[in-house]
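In: build me a model:
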Amino acid sequence: MAKSERPNFIFIMADDHASKSISCYGAGINKTPNLDRIATEGMLFNHCYVTNSICTPSRATILTGMHNHTNGVFTLDDKINKRLPNVAKSMRSGGYRTAMVGKWHLGEGEDHEPTGFDYWSVLPGQGEYWDPEFIEAGGKSRVSGYATDIITDKCIDWMGQRDESKPFFLMCHHKAPHRSWECDKKHKNLYTEPVRLPDTFTDDYKNRARAATVAKMRVAEDLTYFDLGLAQPEGGSRQVGSKMMDVWWYNERKVPAPEDVTVLRLIDKDDGTVFTFNTREELVEFKFQRYMQRYLRTIQSIDDNVGRLLDYLAVEGLADNTVVVYTSDQGFFLGEHGWFDKRFMYEESFQMPFMIRYPKGIKAGTVCNDLISNVDFAPTFLDLAGLRVPTYMQGVSFRSLLEEKTPTDWQQVAFHRYWMHRDIIHEAYAHYGVRDQRYKLIYWYNEDFGLQGTRPGGQEKEWELFDCEEDPLELFNCYNDPRYAGVLKKMTRLLEDKMTEIGDEMVHPRTLR
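Out: As a prediction, the model looks like this:
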């Protein structure tokens, strides 16, 4: 491919953005017209999956094209080794100008700073929504304003100062819509109509692994005042009701007892509105609606700013030759199974949104139902750029899928491994598994392998098998159902073959050879 023909790239990634909160995915709970433009003018993927549904490991996989056991980033506490090869280094070696702006979350300090980028300006840690601090090669500085706007401003400024003789590769990483879902004030009054509760909101976790029962990710019990933008008067429970804990790392749930609900008073921190409740069910639904309002309002600024980027490309005459990608670092629960957060291989957490526009190479309005994974992003970008995909990358380019040419031997399998056994906040169990186009097999091995930020194992090992066609809500574990004996053998073989292919360690009892 001639240098003049090589496309530019803008990779836009949000944090914790569920597919169902992008209107082109059809859930109908909010409107994201600018994000929808990427799909309607390009391709939408219905089955894009994350290899590890937690922020830091997912970002390491996207950057390196390697699974976490290979790139060494297993948990939120791990940091990337800056000497590792990555997609930006390959792009820059291939003649691209490269930039990273926004959330990095792969460690700080000289040994873990972004490498492979001509320019980088990143948030320390999780970053702040308002007046955020940024780290750059020259040091730290604080910028006044709202983070999503500022990150976009920095991206546009960098493109405006680019060397026009070279194509560019820009990674635009938003903090939003990460917890605690602080929206831009101009969106404060959006989404006042109630959102329908998910069908599984009152899930009792029967017929599932114990991991689903013990996880501390419940909207009803584990969201805090801070999460919901609320305060509570001081006083004893007889005067003000039992308290929802206002520290998200606290180990014990604290939910109002039935007799305390009627005296509970919660106060909006912004306008002082007082909320009272007659029943626990009323309180729980209030928390869900409040959560959804804050989450969806935070997303609205992302949509606005994606529109700004798309408009900039159009004005500058760059739209036709720029690959624009929108995704999230993983999925997110929006009340499904009663949960918020992610971590699990259940579908809402496992599935990532992925839309891509490239007028020169992707037909507008197309939809792909083949399986891809975030480990495949880097090889695909290099392939589209006409650059060699390094042998260290474990992902596979899905360029042929973008051209609506699914290879007969396409890997219709997605692998997931969550290493943080019983993290101190959410008590999520360690597990791995595979999904094909219909079935999902999960092994809950419940061991921490000595990783940081986890607690010792010891729980009984468990398997789950789901028929995602007959049971899309994943309510019935059919691992021991005789009708699925053949499926179980096939999926176990698929899991073991995949782990052998990528060189990951199996810890389940091998039954197939």
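
In: hey, let's count contacts and neighbours off CA atoms from now on
Out: Fine.

In: the residue nearest the centre of the chain and Leu473: what is the separation?
Out: In the chain, the C-alpha closest to the average C-alpha coordinate belongs to Gln330, at a distance of 2.0 Å (Cα atoms, centre = their mean). Here Gln330 is placed at a distance of 18 Å from Leu473 (Cα to Cα, to the nearest Å).

In: go on, Lys103?
Out: From Lys103 across to Leu473, the span is 32 Å (Cα to Cα).

In: one more, for comparison:
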Amino acid sequence: MKLAYFLSTLLCSTVVTSQEQDAPNLIVIMTDEHNLRTIGAYRDLMSNEQAFPWGEGVKVDTPHIDSLAKEGVLFNNFYAVTPLCTPSRASFMTGVYPKFTGSSWKNHGKLRKKIRTFAKEIISSSDQYKSAYYGKFHLNGKSLSTSDFGDPNRKFGFQDIDYQYNRGHWKYFEETATNLTAYEWDARQKFISNGRNEEDYYATDFLFQKAIDFMDKKSQNGKKFAVMLSIADPHDPNFVREPYASMFSNLQFQLPKTAEMARARKPGIPEWAYLGEGSMLTDSSGSSRDIDSNLNFALQQTFGMIKLIDDSLGKMLDFLESRGIKDDTVIVFTSDHGDMMLEHGRVNKGVPYKSSAQVPFIIRWPAKIQPGKVVETPYTSVDFLPTILGLMGISTQTTTHGIDASSEILGDQIISKNENQIRFLTDSKGRDWMAAITNRYKLILSASSPWLFDMEVDPDEILNFYDDPNYADVVAMLQGPLIEASKKYKFSINKKSFIANTPSCKDSIDEIENWQGKVCEDVSSSEFSGACQVWDFVQNSCPKTCGQCCSDSEGEIWLFKALRTCADMTSDIRFCRQEAAQLFCPKACGLCPQ
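Out: Reported below is the predicted structural model:
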């Protein structure tokens, strides 16, 4: 019996040791606000028109990021579950939708303290792993301080957080024996004078080097490492160190085609796609598409930031090669959300357009992943945790909302596509929308008319196919699951209202035919108050504004956590106080002339 017990113990010990030896290292690199079209590997999958929206050949080369895709797998439909910093990061870390992560469903909110992250799952799986987090966290609330590094009470599975900070887009770090201090761009003179080497202090260089130092130390000590490196670039402020600041000074960016169309309302844009600060001005001294010189400088600097990130990644890849741990290391390259970069006349994020919501997601693991693989199946931030744990062979009892994509990653197909998989996106607190996506279609429901994009027919995401009878089956396939997801996952719009069918009486959102530069909103102003009576073409384009139609709509509207019809409006006086109800059911709400 003793011999049997000894052999059993030895066998189990040998198996565990073998599993631990086979376990890979992990590096997760997350940039901030990164447009897909600034990465060569993604441009290679696009038409020229899609790849170069700012003009032919206006690009930044990213050979090191591209190499990850050539040697690994690129996800061509990976979305930020919410295209906003904090909620996107929260879902990425935990595998659940934003409302389940704590107050981090709002920007600058706090991740729920006892929630489990992918890092916690990894270090719990084996004491061989040592974990660390470098860079921007943005999950510890509103705290913003130049000395706010590493809250020891909020590690979330990251053992070393000495170089983790909560908020800010710091450009420099200075470290002494006792202090670590962050600085903004306006402190640059301090780091380029008195013989200092700016590269030693600039944030991207500094954080990459600290991460490499950690990995070097752990690998030499026979430990496995799990590192997350969160770089705050290429998010604004749009400044970068030399020589990257001057590297793209010869580029003249042009206004993307979609921005020209949005400004002219040819065709009109969805209500959730308001132009705001994104209604960009062109440079009057240049051609009609040359953008304003200040914007041009900002985009040149953005390209510079991305080039520096790529070069820094190159140094990290060289380190892995030199230490002989390339094959045993999983590298994930992604971003928290995209950046419109003038597409559709907008900057920043927060909308369901591809450039805002879709993010790069590339994984390299030479020992296991077939090189050059492309996954067309849609996935989102909530899918990262189950996917990375599945890929690394780590089991978990933690409940997630995500899908484990590891079997698709490790499959034999070079191009992998599940056309039936539906994933969901939710706004956080801004324009109140939600979306269902497949690899081809995107349905958006909001407080105004529903929108359906066919991204194969219309990669610019300009045309609305919702009311096209040829797409009725697509709408039916997406709309029910989206509404159910909004209830199950507590999307923010679920507490408000959204329109599930196109209103019967509505104005055109396009420029009024025969009246250049004018839309129906202009007709309601005092300057053009008589236009409806004078011109038939105004009445045709703007029947609602001109009082030519006032009828209730067929279909349903979401009010007070339930789908309702116009016949329900009289059952509760609260219903008709909602703007969406007034748009959808004007007659039932008593808004039609007698």
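
In: tell me the contacts of the equivalent of the residue nearest to the centre of the first structure over in the second structure?
Out: Here Gln330 of the first structure is matched to His337 in the second structure, going by TM-score structural alignment. Counting by Cα atoms under 8 Å, 6 or more residues apart in numbering, His337 of the second structure makes contact with 32-34, 79-80, 82-85, 88, 349, 356-359.

In: now Ala485 of the second structure: closest residue in space, sequence neighbours ignored.
Out: Excluding the flanking residues, the one nearest Ala485 of the second structure by Cα to Cα, 6 or more residues apart in numbering is Phe424, at 7.4 Å.

In: burial of that neighbour, as a residue count?
Out: Here the number of neighbours of Phe424 of the second structure (other Cα atoms under 10 Å) works out to 28.

In: and Asn420 of the second structure, by the same measure?
Out: 11.

In: was I right to think it contacts Ala436?
Out: No - Asn420 of the second structure lies out of contact with Ala436 (Cα atoms under 8 Å); the separation is 11.8 Å.

In: show me the strands in the stretch 301-450 of the second structure, by range?
Out: 329-335, 361-364, 373-375, 379-380, 415-416, 423-426, 433-437, 441-446 (DSSP state E, counting those that start in this stretch).

In: again, but for the stretch 1-150 of the second structure
Out: Taking DSSP E, counting those that start in this stretch as the criterion, the stretch 1-150 of the second structure carries its strands at 25-31, 73-75, 78-79, 129-136.

In: list the helices and strands the second one packs on?
Out: Put plainly, it is strand 73-75 of the second structure. Secondary-structure packing of strand 73-75 of the second structure (3 or more Cα pairs under 8 Å, 6 or more residues apart in numbering; DSSP states H and E): strand 361-364, strand 373-375.

In: likewise the third one?
Out: Here strand 78-79 of the second structure touches strand 379-380, going by 3+ Cα pairs under 8 Å, 6+ apart.

In: so what does Arg417 of the first structure match up with in the second structure?
Out: Using TM-score structural alignment, Arg417 of the first structure sits opposite Thr426 in the second structure.

In: once you drop chain neighbours, what's closest to its match?
Out: Spatial nearest neighbour of Thr426 of the second structure, chain neighbours left out: Met434 (4.4 Å); criterion: Cα to Cα, 6+ apart.

In: need the contact list for that neighbour.
Out: Contact analysis of Met434 of the second structure by Cα under 8 Å, 6+ apart lists Phe424, Leu425, Thr426, Asp427, Ile444, Leu445, Ser446, Leu482, Ser486, Phe491, Ile493.

In: repeat the analysis, applying 6 Å as the threshold.
Out: Neighbour list for Met434 of the second structure: Leu425, Thr426, Asp427, Ile444, Leu445 [criterion: Cα atoms under 6 Å, 6 or more residues apart in numbering].

In: aligned partner of Ile80 of the first structure in the second structure?
Out: Counting by TM-score structural alignment, the partner of Ile80 of the first structure is Leu111.

In: neighbours around its match, how many?
Out: With other Cα under 10 Å as criterion, Leu111 of the second structure counts 27.

In: surely it meets Trp105?
Out: No - using Cα atoms under 6 Å, Leu111 of the second structure makes no contact with Trp105, being 8.4 Å away.

In: Trp451 of the second structure and Ile444 touch, don't they?
Out: Yes - the pair Trp451 of the second structure / Ile444 is scored as a contact, 5.2 Å apart, by Cα under 6 Å.
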